[in-house]
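**Q** I'll drop the sequence and a predicted model, then ask my questions.
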Amino acid sequence: MEAPAANFATVNARRRKLPTGHLTLREKTVIHNVHQNIVKDFPDIGATEQKKKTASYTGFSLSTIYTLLGEVHSTGHVSPAKKAKHEERIILDDHANYLIRKTVHDFFFKQIPPTIDAVHEETKLNSEIPKMGRSKLHKVLKELQFRFKRRGRNGLLIDRPEITVWRAKFLREIEKFRSEERKIFYLDETWINEGHTKTKIWVDESKKSARQAFIEGFSTGLKDPCGKGKRLIILHIGSDEGFVDGGLLIFEGSKGGDYHQEMNATVFETWFAKILKTLPNNAVIVLDNASYHSRKVEKISTTSWRKGDIQNWLASKNIAFESAMLKAELLMLVKQHKHTFERYAVDELAVQEGKTVLRLPPYHCELNPIELIWAQIKNEVASKNITFKLRDVKPLFQEAVEHVTDENWKKCIEHSKKIENEMRRIGENFGTVPELIISLQDSSSDTSTESDSDKENFD
């Protein structure tokens, strides 16, 4: 027995300090069997000495032996190895971002200053928002275009003024188009992974192992997807009369990360030019500001341009400048006049067909009712996806699209109208440009140093 034990100890010497949760089932079984043999061969040396010999023979620490034998004593068997927990990267879709933004706005409606801690607690109560830490929430708020600002002794996040103005303009224009009885269409892209399924299901926790379930004639439960897998990229457009016939564009993605990287201006503009011909005259198309929606007809001078090129651009637009001006001064002139020359290819295509593009304010997907339609479709796919294969997910998605009714669209549009009215009410209560404020300090802290309040440090 000594020689084999020595070999086993040598092989496993590097694992001495690992907790039992990291031991394989084979390692646990060997330790248990070695201990049983020692108890049989050395019955008179006492339990402590028996465990010490087990540690010596197997090469694991005495504390590991005690822990493992304690587990066996309490459960009656050697438990399977625990699966290592890997923290999954959190990718938020537009709907989740909307829910987070709405959580913050709910504080404003109640006239309660929302701290990061308070917002974090509220997001944890919403099952539709992925679980995340406080620091991740802070990053998300910054990505949603809240900015850091000093107000007295407290750090604040507020909507950027240009976004607030953009929102106010959007609300006025869409109200005007409705009063003119113009037909409004809503356009958007989304994605779905082949592993998309229900996140919460009933499980039988009384079955501790696959072997136990097999012996008792039970299953091991539903099969889980092996990660998110490949994904489909989808583009569609609809109105209160449902999806536009022939408007569905669906293809397999080839990249990870943000699905917006899968689309490009050429693909989108080709599809958009085709779909415009099927829409009624004077129609309005609501869309966001994704890069492929925003290809400019003409390039405008930027800081990367050479000084001479900037001068040539200004001259071509008949904008007066002095030859002695610095590059920074020339760029200021460009900034003052560029709005006159900024034209988007998508907008031009719409104008040629007698239609109008209405662009959403950045990070305001809640104003686009198609986001709720996507949620309905994905929920149906999740309930029916049992193979986790892209070839099966695609027809499931297409089938779910067919199940969306005119009434579904009408309800989602009405929901967006309610949000519009809430935003108008905020504007009336807070002035023309409402300041939406979040305290970034811990709610339990009353003081901070000068340097602390300047830093955005939330580790």
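**A** All right, it came through fine. Numbering: from 1, shown residues only.
**Q** Going by C-alpha atoms from here, please, whenever you check contacts or count neighbours.
**A** Will do.
**Q** element containing residue 8?
**A** Element membership for residue 8, per DSSP states H and E: helix 2-11.
**Q** So for the helix or strand that that helix is followed by, what gets flagged as buried?
**A** Sequence order places helix 25-41 as the next helix or strand after helix 2-11, per DSSP H and E. Across helix 25-41, burial judged by 16 or more other Cα atoms under 10 Å covers 27, 28, 29, 31, 32, 34, 35, 38, 39.
**Q** Show me the contact partners of the helix or strand just after helix 25-41.
**A** Going down the chain from helix 25-41, the next helix or strand is helix 47-58, by DSSP H and E. Applying Cα atoms under 8 Å, 6 or more residues apart in numbering, the contact partners of helix 47-58 are 2, 5-6, 8-9, 12, 31, 34-35, 38-39, 42, 61-62, 65-66.
**Q** Now do helix 47-58 and helix 25-41, the angle between them.
**A** Between helix 47-58 and helix 25-41, the angle comes out at 130 degrees (axes from the mean of the first three to the mean of the last three Cα atoms, to 10 degrees).
**Q** Put this next to the first one:
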Amino acid sequence: MAARARYFAKINELRSNGTLIFWQNETWRNQNEEKTFIWTDRDTGAGRLRQSTGKGMISSFSKMACDCFLSTWKRLAISALMGPSGFHASSIDIFECNEDHNMNSAHFLTWIDRTTSLLRKELGKISLLSFSLLFLGLEKGTKIILVIDNATWHSRLTNDTTPPKRAWRKEAVIRWLKSNNIVVPEKAVKAELLEIALDNLPPKKYQIDEAAKKYNVGILR
């Protein structure tokens, strides 16, 4: 509840200072598949609705045959932004995927880099200093924020802030400690080294946040 309250407070702050807010989300579609109900345009009523045909429970054999047929279909993943004027068409990403992998960190990172660069070109350049001042409310300009959720592929940490894992060998944990300028006690066992590491974790930095920052675009979760 506290995190939600902070989120809405930040959204209200961004709206009040004229920030351009873009909302990002992903979905997927199977080839030839249609929904039995969809959203329609409130003003025009435009939209398509498939009428269901047939009633009752599907037989086990029919379900098995249907599942087998569906497995041969192509699946498309779709990533898009919704902004003040509707969908941001030039950044829509549609690509073929499979049932288990609709999106991954590497693909999303590439999309973020391309999209934030595109938004900055379309909406005007702004210096890094001005971008920092915008967040402090000390300067005017085109401030852009992308709102995303906490999906795993949105939350990949940078290499320098990724914490050590319990599956790591002791030597790897020692290297992590030294790379973060943390004293390594002599004769400490791996469990003790992990405790030291977890007590001295650096602030989290996300790969997509760093990619967006290159173009002075912010990320809000």
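**A** The structure has been received and is ready for your questions. Quick caveat: nothing in here was measured; it's all calculated off a predicted structure.
**Q** list the helices and strands the helix holding residue 8 of structure 1 packs on?
**A** helix 47-58 (3 or more Cα pairs under 8 Å, 6 or more residues apart in numbering; DSSP states H and E).
**Q** Give me the range in structure 2 that the helix it packs on lines up against.
**A** Residues of structure 2 offer no counterpart to helix 47-58 of structure 1, counting by TM-score structural alignment.
**Q** Pull out the buried residues from that helix.
**A** Neighbour-count burial for helix 47-58 of structure 1 [16+ other Cα under 10 Å]: 50, 51, 52, 53, 54, 55, 56, 57, 58.
**Q** how about residue 113 of structure 2, what's its partner in structure 1?
**A** Aligning on TM-score structural alignment places residue 113 of structure 2 opposite residue 273 in structure 1.
**Q** Quick check: buried residues in the helix holding residue 8 of structure 1?
**A** Going by neighbour count (16+ other Cα under 10 Å), the buried part of helix 2-11 of structure 1 is 5, 8, 9.
**Q** if we can go back for a sec, of the contacts of helix 47-58 of structure 1, which is the nearest to residue 235 of structure 1?
**A** Of all these, residue 235 of structure 1 sits closest to residue 12, with 54.6 Å by Cα to Cα.
**Q** ok so, going back, now for the contacts of helix 47-58 of structure 1: which two are most distant?
**A** Maximum pairwise distance among those (Cα to Cα): 23.8 Å, between 12 and 42.
**Q** which residues touch the biggest strand by length in structure 2?
**A** For structure 2, the strand with the greatest residue count under DSSP state E is strand 20-30. Outside strand 20-30 of structure 2, the residues within contact range by Cα under 8 Å, 6+ apart are 14-15, 73-84, 102, 142-149.
**Q** Report the buried members of those residues.
**A** Buried among the contacts of strand 20-30 of structure 2 by 16+ other Cα under 10 Å: 14, 75-82, 102, 142-148.
**Q** Please flag which of those sit within strands.
**A** Among these, the residues falling in strands (DSSP E) are 75, 76, 77, 78, 79, 80, 81, 82, 144, 145, 146, 147.
**Q** okay, among the residues you listed, which ones form the most distant pair?
**A** Greatest spatial distance in those: 75 and 144, 31.6 Å, computed using Cα to Cα.
**Q** residues in contact with the spatially most central residue of structure 2?
**A** Nearest residue to the geometric centre of structure 2 (Cα atoms, centre = their mean): residue 154, 3.3 Å. Taking Cα under 8 Å, 6+ apart, we find residue 154 of structure 2 in contact with 105, 108, 148, 208.
**Q** For residue 52 of structure 2, state which of the residues you listed is nearest.
**A** Closest approach to residue 52 of structure 2 among the contacts of residue 154 of structure 2 (Cα to Cα): residue 148, at 34.0 Å.
**Q** Okay, and residue 157 of structure 1 sits in which element?
**A** Assigned by DSSP H and E, residue 157 of structure 1 falls in strand 154-159.
**Q** Can you find the partner of residue 173 of structure 2 in structure 1?
**A** By TM-score structural alignment, residue 173 of structure 2 lines up with residue 310.
**Q** nearest spatial neighbour of that match, skipping sequence neighbours?
**A** Distances taken as Cα to Cα, 6 or more residues apart in numbering put residue 301 closest to residue 310 of structure 1, at 5.9 Å, once the chain neighbours are dropped.
**Q** what residue of structure 1 takes the place of residue 218 of structure 2?
**A** In structure 1, the residue paired with residue 218 of structure 2 according to TM-score structural alignment is residue 356.
**Q** Would you mind measuring from residue 341 of structure 1 to residue 170 of structure 1?
**A** Plainly put, residue 341 of structure 1 is 21 Å away from residue 170 of structure 1 if you go by Cα to Cα, to the nearest Å.
**Q** and the two? which has more neighbours close in?
**A** Neighbours per residue, other Cα atoms under 10 Å: of residue 341 of structure 1 and residue 170, the larger number sits with residue 170, 18 against 14.
**Q** leaving aside the residues next to it on the chain, what's closest to the aligned residue in structure 2 for that one?
**A** Using TM-score structural alignment, the partner of residue 170 of structure 1 in structure 2 is residue 7. Leaving aside its chain neighbours, residue 7 of structure 2 sits nearest to residue 221 (7.6 Å; criterion: Cα to Cα, 6+ apart).
**Q** and the one you found, what does it touch?
**A** Contact analysis of residue 221 of structure 2 by Cα under 8 Å, 6+ apart lists 7, 147, 148, 149, 150.
**Q** pull the longest helix from structure 2.
**A** helix 105-123 (DSSP state H).
**Q** next structured bit after that one?
**A** Heading C-terminal from helix 105-123 of structure 2, the first helix or strand you meet, by DSSP H and E, is helix 128-135.
**Q** Enumerate the positions of that next one that are buried.
**A** By 16+ other Cα under 10 Å, the buried positions in helix 128-135 of structure 2 come out as 130, 131, 134.
**Q** In structure 1, what stretch matches that helix?
**A** So helix 128-135 of structure 2 is aligned with nothing, judged by TM-score structural alignment.
**Q** residue farthest from the centroid of structure 2?
**A** Structure 2, Cα atoms, centre = their mean, max distance from centroid: residue 187 (41.7 Å).
**Q** May I see the contacts of residue 221 of structure 2 organised as a markdown table, with distance to residue 69 of structure 2 added?
**A** Formatted as a markdown table, the contacts of residue 221 of structure 2 follow (distance: Cα to Cα, whole Å):
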| residue | distance to residue 69 of structure 2 |
| --- | --- |
| 7 | 43 |
| 147 | 37 |
| 148 | 34 |
| 149 | 33 |
| 150 | 33 |
